[in-house]
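> what's the 3D shape of this:
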Amino acid sequence: MTSDPKIMSGQACIRVMRVPVSLALNLVANGQTPEAIIEDYPYLEPEDIQRSLQYAGQRFPHPG
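Next up, the predicted model:
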């Protein structure tokens, strides 16, 4: 994940692309499979989706 205040208002992005992590997370949360996401966004790789989920898990850990 990358973050640059000059790119996408500093949102965490996938690699150095202008694709916010929140996009991948929102798609997964709404039932999209990684395969479907990659079909719609062919410049993404399966690892990008996995890393987005890992990022969210680290950023917002389970309170228990």
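> contacts and neighbour counts: CA atoms only from here.
Will do.
> List the contacts of the lengthiest helix in the chain.
Criterion DSSP state H: the longest helix present in the chain is helix 46-59. With contacts defined as Cα atoms under 8 Å, 6 or more residues apart in numbering, helix 46-59 is touched by 1, 14-15, 21, 24-25, 34-35, 38.
> So which of those residues belong to helices?
21, 24-25, 34-35, 38.
> Could you identify the buried members of the residues you listed?
21, 24-25, 34, 38 (16 or more other Cα atoms under 10 Å).
> Mind putting those into TSV with distance to residue 58?
Output for those, formatted as TSV (distance: Cα to Cα, whole Å):
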residue	distance to residue 58
21	13
24	16
25	13
34	20
38	23
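> Also this sequence, please, to line up against the first:
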Amino acid sequence: MTGRPARGPDRLIAPQLVAATTLWYPSAMVHDRIEIKPDVMGGKPVIKGTRITVEHVLRECAVGMTPEQVVEEYPHLTTADVLAALAYAADYLREHPVIAAE
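So this is what the prediction gives:
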């Protein structure tokens, strides 16, 4: 492929689905501590070796938890794991433009 996102009829195909089929996956979206597997949490990005989704980590931070507090709540995570989830989300937003509803 050309490095561009795969496209469906009128919209972009979800990148985690495309990544699972190895058609396209931007290099900026590759994070050592994050993995996407179709058979783990429905193919959502998770902290490697766990079933804790990036989304869950973001929600914990969104309600005011610090990375250290997330690690206290989930002792098998490290602060680096939490920071990797935040970095993954930032890269995802950079790579996938948001289209405002009319």
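> sorry, back to before: now the two most distant members of the contacts of helix 46-59 of structure 1.
Longest distance between any two of the contacts of helix 46-59 of structure 1 is 20.0 Å, between 1 and 35; criterion Cα to Cα.
> Which residue ranges of structure 2 form strands?
Ranges of strands within structure 2 are 34-35, 46-47, based on DSSP state E.
> Need those strands in TSV (columns: mean neighbour count and distance to residue 85 of structure 2).
TSV is the format used below for these (neighbours: other Cα atoms under 10 Å; distance: least, Cα to Cα, whole Å):
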stretch	mean neighbour count	distance to residue 85 of structure 2
strand 34-35	20	7
strand 46-47	22	7
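> coming back round to it: just send the contacts of helix 46-59 of structure 1 back as CSV, with distance to residue 61 of structure 1 too.
Below are those laid out as CSV (distance: Cα to Cα, whole Å):
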residue, distance to residue 61 of structure 1
1, 17
14, 20
15, 22
21, 16
24, 18
25, 15
34, 22
35, 26
38, 26
